[in-house]
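> Could you look at this predicted model? Sequence included:
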Amino acid sequence: MVKRKSASSSDSTDWNYEAKVIEIEGIIAGIEAGELELEEVFDQFAKAVEYLRQCESFLQQRQQQVDLLIETLSDE
């Protein structure tokens, strides 16, 4: 597995999947409200994309862990 820079932040003890999802939802709500300047929309969108990448990496890592546990159970 190749780790990206964003994946390392998901290893941090202060990183939280649910908190990132809430942040993404907040960003989306802010963009949809239409009250941001265009440049801020792009900045917020870029931030949301980075958070989504972090979440995807987190979920992939956890899926690999689950697959390994299932394989271990199957071997027994």
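Sure thing, it's come through. This one's a predicted model, so the numbers in the text were calculated from it and none came from an experiment.

> rest of the way, CA atoms for contacts and neighbours
Fine.

> nearest spatial neighbour of Trp15, skipping sequence neighbours?
Distances taken as CA to CA, 6 or more residues apart in numbering place Ser9 nearest to Trp15, at 6.6 Å, with adjacent residues excluded.

> Below is structure B, check it against A:
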Amino acid sequence: MVKRKTNSNSEAVSDWNYEAKVAEIEAIISRIESGELELEAVFDQFAHAVEYLRQCETFLHQRQQQVDLLIETLSDE
């Protein structure tokens, strides 16, 4: 198997998956709600969830822009 050299940012983008991030957010919520985490871990987990939510929001915004552009293109024809 040949390994490609990629920078970590483009690799992270190509491996990013909306459904996987939503599942991670749900898992974090479950861990927090379980009450079994120490306070510091709750804050860390919460910070991760917020970052994942931002990523999901950006993803959805980009896809909405693409859909709007496609609709505009269809309207122009």
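Arrived safely, thanks for sending. No experiment lies behind these values; they were computed from the predicted model shown.

> Helix or strand: which one has the residue nearest the centre of the first structure?
Geometric centre of the first structure, nearest residue: Cys55, 1.8 Å, by CA atoms, centre = their mean. Assigning secondary structure by DSSP states H and E places Cys55 of the first structure in helix 38-75.

> So which bit of the second structure is that helix matched to?
Mapped onto the second structure using TM-score structural alignment, helix 38-75 of the first structure covers residues 39-76.

> Report the buried residues of that stretch.
Buried residues in stretch 39-76 of the second structure, counted by 16 or more other CA atoms under 10 Å: Val42, Gln45, Phe46, Ala49, Tyr52, Leu53, Gln55, Cys56.

> Tell me the one among those residues nearest to Ser8 of the second structure.
In terms of CA to CA, no member of the buried residues of stretch 39-76 of the second structure lies closer to Ser8 of the second structure than Gln55, at 16.2 Å.

> ok, that closest one to Lys21 of the second structure distance?
Using CA to CA, to the nearest Å, Gln55 of the second structure is found at 8 Å from Lys21 of the second structure.

> Kindly report the same for His48 of the second structure.
Noted for His48 of the second structure: a distance of 10 Å to Lys21 of the second structure, by CA to CA.
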